[in-house]
Structure formats: structure tokens, C-alpha cells
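Participant: quick check, what structure comes out for this input:
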Amino acid sequence: MTSSARRKRSARFSDIADAAGVSITTVDRVLNERGSVSRKAREKVVAAARELGIPRLLPEVDTGLLHVDIVLPDNRSPFFRRLGQAFQRIVAMLDRRLVVHRVSVPDNDEAALLRVLAPRRYPRRALIVAAPDSEASRQALHQAQLRGEHVVMVVTRVEALPSAAYVGIDNYAAGRTAGHLIGRYCPQGGRVLILSSRRDYRGHRERSQGCRDALAGLPHLLCDAVSRETRDDPDQCYLALSDAFRRGEGIAAIYNTGAGSPGVVAALRRFVAHKVCWITHELSDDHRQYMQEGLLDVVIDQDPDTQALRAIQHVLAALGLAPPVPGSEQGGEFRLYVPENMRGERYLAE
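Facilitator: The predicted structure is shown next:
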């Protein structure tokens, strides 16, 4: 009986060894988790055993600590603060073998970003990042992929990085939605002022272009070919609007693709006696207040909590710690809020 069981086990191990291109001894060490075996050999054995349908619980490929970086800009806008809080909550629930380094990079310091994207002192296995769409960041992220790091982009994409996962909304569709709504809110016509946070972020460029494309079919509404860059600064938002109002351009609507809303409110209260349609992003606490006051008409919210969760799921799947994320759940959906359906809970935790 014992001899038969051994022959059956040996035959099974030999099948795995042949499929993986390793010795039977290596298969025994991997599946019974004894002895030192390289990670590459472990991957081959586990993959072969899984392919052959071996009826047993297979060991983890990675036996040591797995290092993951979450790299976000040091942007104090409500959205990035909530995104950071969401990551903090999720990371606290992860397996202790997963070591997550949360890195904050100065918002306009590309050199600092490139230093973080470069090889670290620890063996980084995955990288979750929101980065500008510049040639330098593209190259740095491509090099990270060549080193075997799984790259997940959140909030905004980067060009020429097709193998990186993207977790975020369709920003172009969000911009087109803003343009469509402006057309409905402003039948009288006039000028539409588009404020863009940063032109080096692809997401903001896509939002602006989407809005322009939607407005192109509405001849009674005009907008400039280039958006005014504000970098989420309330003062820059105020200056852009005050200049337009002082010139008497007949502003009918404002679409702000980013933050800096206190500056928009200050300009509206100082220069405008009639209603101006205003659409922006994120159901933050200040935006809820502005909608209650009748200043803000529509908020396009990109659900930072779900973005953080999906990004972590992508990393866990890439490291073999969770099933792959279904295709229908890989992106993100934006939500529209008006005064009648806005939620009552606070946007930021105390």
C-alpha cells in the first residue's frame, strides 16, 4: 500500500518536473515547502502543478516580503486627500507579507518623482502611481516595467505605456458630459470658460478636450481652444475668471476640471449678478455647500474609494495573491450629483 502510494506520488512529481523543466527533487522541495529554491523555479513548479490540475493546496510563489509603492502627488485638494485616506484604510487590512510604502511627491517637482520611480533600496514588486504625462515619467515607468514591476496608473493615464493597468474614469467622457450639460443649462448661449488644473496631466487634457468636442456641435456656445491652467490654485481660478468678467466676455458657463473652487466662488460673488452655469469635479464638502447655495450646478465625482480598492486588487492579482480583476470592473465609473441627489456624509474623515 505504501509502495503504491509512493509510486503514484513519484509519477505525479515527475510529470510536474517534466512540465516545469526542473528535477523531481526541486518539485518535492517546492510543493512540500522544504529546502531553499529560487523564486523562478518556484514559479515554474507552481505553474506546472496548476496546469496539470494537481489536487492539492499549492504553496505561495513568494515566501518573503513583497514591497509595493503607492506614489501620489502632495496635492492638498480634497480628492487627493480622500484618495490617500482610502489607500490607508485598505492597506491596513492587507496580508503582513505585503509591505506598502506610501510616498508623497511634491506636486510640481518632476525630479523628485523620477527619484521615487527609480530602483529603490528594497526589491519593489509593484507600483501604484498618479503621474504627469511627460516624456521623463513615461521612460521612468517603462524602466520600472522592464525591471519586472507591475505598474498601475490611478486618476490619469500616461501615453505609450499600454501594458500598465489603468484604474480611473473615462476622463474624455466626463468632459463630454460636462459639455452636454452646459448645452442643456445654457440655451441662451454665450462663452464657456474651461479651467484646467494641469496640462501635463493627460486626464485634465482629456476632460477639456471632451468638453470642447461636445460644445463644437452647439454654435450658440463658444469656448477658447486652450484651457486656462490653474494648478488647483484658488488664486489662479479667481484671476482667470476676474479677467474674463472684466473684459465683458458674456460668460454663460464655467467648467473646472480640477480643484481651486474657492477662487471660482469669490469671482462669482464679486463680478456676477446673474446665474452662471458651473460644473466641476468631486463631491467634496465645499462643493456640497456651493450646491446648497445655488452657485454650483453639477458635480462629476470619480469615486476615489473605488479607485484605491481596484488599484490594490490589480496589484494582488499581479502578485498571485488574489484572482484577476474582471474586465467589467477594471475601470471606474463617474457619478453625477446635483442639489437634489447629493449625499449628506462628509467627504473627508476627521
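Participant: CA only for contacts and neighbour counts going forward, please
Facilitator: Noted.
Participant: how about the helices in this protein?
Facilitator: Secondary structure of the chain (DSSP state H): helices at 2-20, 24-31, 39-52, 78-91, 110-117, 135-146, 171-185, 202-215, 234-246, 261-271, 285-292, 304-318.
Participant: and the angle for the last one with helix 78-91?
Facilitator: In this case it means helix 304-318. Taking axes from the mean of the first three to the mean of the last three C-alpha atoms, to 10 degrees, helix 304-318 and helix 78-91 form an angle of 40 degrees between their directions.
Participant: equivalent analysis for the fifth one, please.
Facilitator: Taking the same axes, to 10 degrees, helix 110-117 and helix 78-91 form an angle of 10 degrees between their directions.
Participant: other residues contacting helix 110-117?
Facilitator: Defining contact as C-alpha atoms under 8 Å, 6 or more residues apart in numbering, one finds that helix 110-117 is touched by V71, V103, V105, P106, A136, S137, A140, L141, A144.
Participant: tabulate those residues (CSV), appending neighbour count and distance to A322.
Facilitator: Listed next are the contacts of helix 110-117 as CSV, based on neighbours: other C-alpha atoms under 10 Å; distance: C-alpha to C-alpha, whole Å:
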residue, neighbour count, distance to A322
V71, 22, 22
V103, 14, 24
V105, 20, 29
P106, 13, 32
A136, 14, 32
S137, 19, 29
A140, 19, 27
L141, 25, 24
A144, 20, 22
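Participant: those: which two are farthest apart?
Facilitator: Of all pairs drawn from those, the widest gap by C-alpha to C-alpha lies between P106 and A144 and measures 20.4 Å.
Participant: closest to C223 out of the helices of the chain?
Facilitator: The closest approach between C223 and any of the helices of the chain, judged by C-alpha to C-alpha, belongs to helix 202-215 at 7.2 Å.
Participant: can you give me how far that closest one is from the chain middle?
Facilitator: In terms of C-alpha atoms, centre = their mean, to the nearest Å, the centre of helix 202-215 is found 18 Å from the chain centre.
Participant: for that helix, buried residues please.
Facilitator: For helix 202-215, the neighbour count (16 or more other C-alpha atoms under 10 Å) marks 202-212, 214-215 as buried.
Participant: run this one through as well so I can compare:
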Amino acid sequence: MKKARLADIAKEAGVGLATVERVLNDRGNVRPRTAEKVVIAAKRLGYQRLIPDLYRGSIRIEVVMVRPETPFFSRLNRAFERISASLDNSITVNRTFVEESDPKKFAAHILNPNIRRRGLIVVAVDHPEIAESLRQVREAGVEVVQIVSYTGNDRGVFVGIDNYAAGRTAGFYMSRMLRHTEGTVVAICHSWAYQIHKERVRGFSDYLAARGKAGLDFAEVLFGRDDDVRTAEILVEALRREKKIVGIYNAGGANKGVGSVLQRLPNATANDVVWIAHELNDETRRFLKTGLMTLVLDQAPETQARRALDTVLHRLGVIDVEPVAEPVPFLTYTAENIG
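Facilitator: As a prediction, this is how the structure comes out:
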């Protein structure tokens, strides 16, 4: 690559030569959005000089997540933290946690953030006001990537696993691992607030309806809001209400709540239940090792974080290589391959 000249950077950024000179020589008095264009153009062209401190961190990307106390989002947060530490100094990644239960506040934050940003990576609750806020932000020129989950039928740019396929995979393993030919199966998830939970349960149901065992009855979906206490309570009620439950598919979180109930059952009864869940963490690893949990489908949040950031940076023109567009592969774990 030939050495980049200021004129080349000006052409690439669509600004005047004087503007490029002011940015790269630390003279100030340049609008932040214009300075970002110059910084991005300089990096694309392989400009060798250091970017002045005034403009370091000028490309800001916000990552909006929910529920930092949960194992999955704690893991996703750490992934973004590690990856952002390895990025160029001109790129800053701000991580924000927003309350998932108040869509109005969630949408308000999307529209009125505390920082000026060029990119937004968001775990989106499926709600019309949030979908509208993301539409407005995109129209304002912010590069938006939805990660893990997305709003409605218009997912825009989405980074995540194929959740319908994950649900079908859970149904596949459930129907083959059951110790009994007859019985009841239940699914558990947060609620219908997340599009991905709808897809997982639909995939699970579709597989069992088409290819499940004849005596297997998919009885109901339980909504525990990913809260361990609530999940434990509704599962206890289901065990009392339904005929013999032989399979549990937890499509959401709150595995500790499910485990607390199964641990209280007589060993013979607990051993008869096939329990399939999502996300490998300390809790699910322990349940797998003890044999209480049968199988875990992990959606690789580290891969999602890397791909989401690469997608935003590519769309901003910072990197040339286009990230993979297909769904992130999910991983299957049992007691035999968790180490």
C-alpha cells in the first residue's frame, strides 16, 4: 500500500484538506462527527502517524445490555470488556445496562443516550416503542446492531444464533434421551418479551409435533421471567398439576430455580427427568456434572460480542473485512465434554 497523503484522506473522508490538517495536527475546532470521518479515513488508508490525543476515542460505540446480575449477561459483558481493551485507542466502547421491564425508559435511553455515539449494539426487548426508537436512531445515521435478541419481525442487522434451530435441537435431543415412552414435557422461559424465546419454544414444539414420540405430550409453557424463585414456584405447581413430567426445556435463564426443585425430588423421579437448558456457566456446569441436567446449548456470547463489534466497525468503514453474516453457531455440552 502506498503511503497515504493528506489529500487522499480528505478525498476518502469527503472533507477539505484544511480540515484533515486540523484534525491530524491537533489544532481543534472541528466538529466531532467530521473528526470521526477523518480518523476513519486515515485508518482505512493506513496512515502511519499517531492520531492526536484530542481525537483518540472519537469513535464511540455503546453496548446496551440488561440484567448484569445474570450469568449470561455477566459473561457477555466481560467479553465486550476484553475485546474493547484490544481495540485501537481511537475507538471507545461504552457498556450500559438498562432496565428491561420498563420499555418506555429503554426506548428513551436509546433515543437520548448520555454519550455521543456512532454505533449502537443492543440486546433488544421485543416492544413497539423500542423498535421505533431503534428505527429513529438508524435514520439519524447511527450504525445499529441487535445482539442476542431483537425486536419484532424487522431485526435489521442481527448477530446471534438461530434460535428456532436451537429449539428444534432441544426437541431432537429430548425425544431421544427420554427414559420413558409416555409422559409430559414442559418448557420454561422469561416471557414473550424476547423474540428469541418465542423462536426457541416454537422450534421445540414444532419438532416434537412432527417427530417426537407418540406418547409424549408437550403440555405448556411456564413464564418465570428468568427469576429463580418465581421459576421454582411455577415449576412446583406444574409438577403438581400435570401428569408425569418426564422432560423440562428451559429456553431462558433461572436454571438455579429449576435445579432447586429437581434436587428436592426423590432420586428415582429426578433421574427420570430429561432437563435441557441454555448457556454453559458455573451453575449449569455443576448440574451437568451431578447428572441433574442432561444437556446445555450454549450461544457463545464471546463470539457474538466479537462479531457485533466487527460488524459496527465494518459498517463505519474502520475495517475492510466483512464479518460473517450467517448465525453464530451454538455449542452442545453434556457431562462428557465440559472438562
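Participant: before we move on, back to that, tell me which of the helices of structure 1 lies nearest to A165 of structure 1.
Facilitator: Ranking those by distance to A165 of structure 1, with C-alpha to C-alpha as the measure, places helix 304-318 first at 7.6 Å.
Participant: equivalent range in structure 2 for that closest one?
Facilitator: Aligning helix 304-318 of structure 1 against structure 2 (TM-score structural alignment) gives residues 301-315.
Participant: that stretch vs structure 1, average offset?
Facilitator: Compared with structure 1 after fitting, stretch 301-315 of structure 2 deviates on average by 1.2 Å (mean C-alpha distance after the TM-score superposition for structure 1).
Participant: which residues touch that stretch?
Facilitator: By C-alpha under 8 Å, 6+ apart, the residues outside stretch 301-315 of structure 2 that reach it are 72, 75-76, 79-80, 83, 119-121, 143-145, 147-148, 159-160, 319-324, 328.
Participant: nearest to A160 of structure 1, out of the helices of structure 1?
Facilitator: Within these, the stretch nearest A160 of structure 1 is helix 135-146; the backing value is 7.2 Å (C-alpha to C-alpha).
Participant: tell me what the closest one is packed against?
Facilitator: Taking 3 or more C-alpha pairs under 8 Å, 6 or more residues apart in numbering; DSSP states H and E as the contact definition, the neighbouring helices and strands of helix 135-146 of structure 1 are helix 110-117, strand 150-154.
Participant: what's the shortest one aligned against in structure 2?
Facilitator: Per TM-score structural alignment, the counterpart of strand 150-154 of structure 1 in structure 2 is residues 143-147.
Participant: ok, now the first one?
Facilitator: Correspondence between helix 110-117 of structure 1 and structure 2 is established over residues 103-110, with TM-score structural alignment as the criterion.
Participant: ok now that stretch, how far from the chain's centre?
Facilitator: If you compare the mean C-alpha spot of stretch 103-110 of structure 2 with that of the full chain, they lie 18 Å apart, counting by C-alpha atoms, centre = their mean.
Participant: distance from it to structure 1 after superposition?
Facilitator: Stretch 103-110 of structure 2 versus its aligned partner: 1.9 Å mean (mean C-alpha distance after the TM-score superposition for structure 1).
Participant: how about that stretch: buried residues?
Facilitator: Counting neighbours by 16+ other C-alpha under 10 Å, one finds that the buried residues in stretch 103-110 of structure 2 are P103, F106, A107, H109, I110.
Participant: distance to H314 of structure 2 added to the residues you listed, as JSON lines?
Facilitator: JSON lines is the format used below for these (distance: C-alpha to C-alpha, whole Å):
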{"residue": "P103", "distance to H314 of structure 2": "30"}
{"residue": "F106", "distance to H314 of structure 2": "26"}
{"residue": "A107", "distance to H314 of structure 2": "26"}
{"residue": "H109", "distance to H314 of structure 2": "25"}
{"residue": "I110", "distance to H314 of structure 2": "22"}
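Participant: and of the residues you listed, the nearest to G259 of structure 2?
Facilitator: So of the buried residues of stretch 103-110 of structure 2, ranked by how close each gets to G259 of structure 2 (C-alpha to C-alpha), first place is P103, at 30.4 Å.
Participant: which residue packs closest to the aligned partner of L72 of structure 1 in structure 2, ignoring adjacent ones?
Facilitator: Using TM-score structural alignment, the partner of L72 of structure 1 in structure 2 is M65. What sits nearest to M65 of structure 2 in space, not counting adjacent residues and going by C-alpha to C-alpha, 6 or more residues apart in numbering, is F97, at 4.8 Å.
Participant: that neighbour and E242 of structure 2: what is the separation?
Facilitator: Taking C-alpha to C-alpha, to the nearest Å as the measure, F97 of structure 2 and E242 of structure 2 are separated by 38 Å.
Participant: and what of K37 of structure 2?
Facilitator: For K37 of structure 2, the distance to E242 of structure 2 equals 61 Å [C-alpha to C-alpha].
Participant: which of the two has more neighbours?
Facilitator: Remark: of K37 of structure 2 and E242, K37 carries more neighbours, 22 against 14, as counted by other C-alpha atoms under 10 Å.
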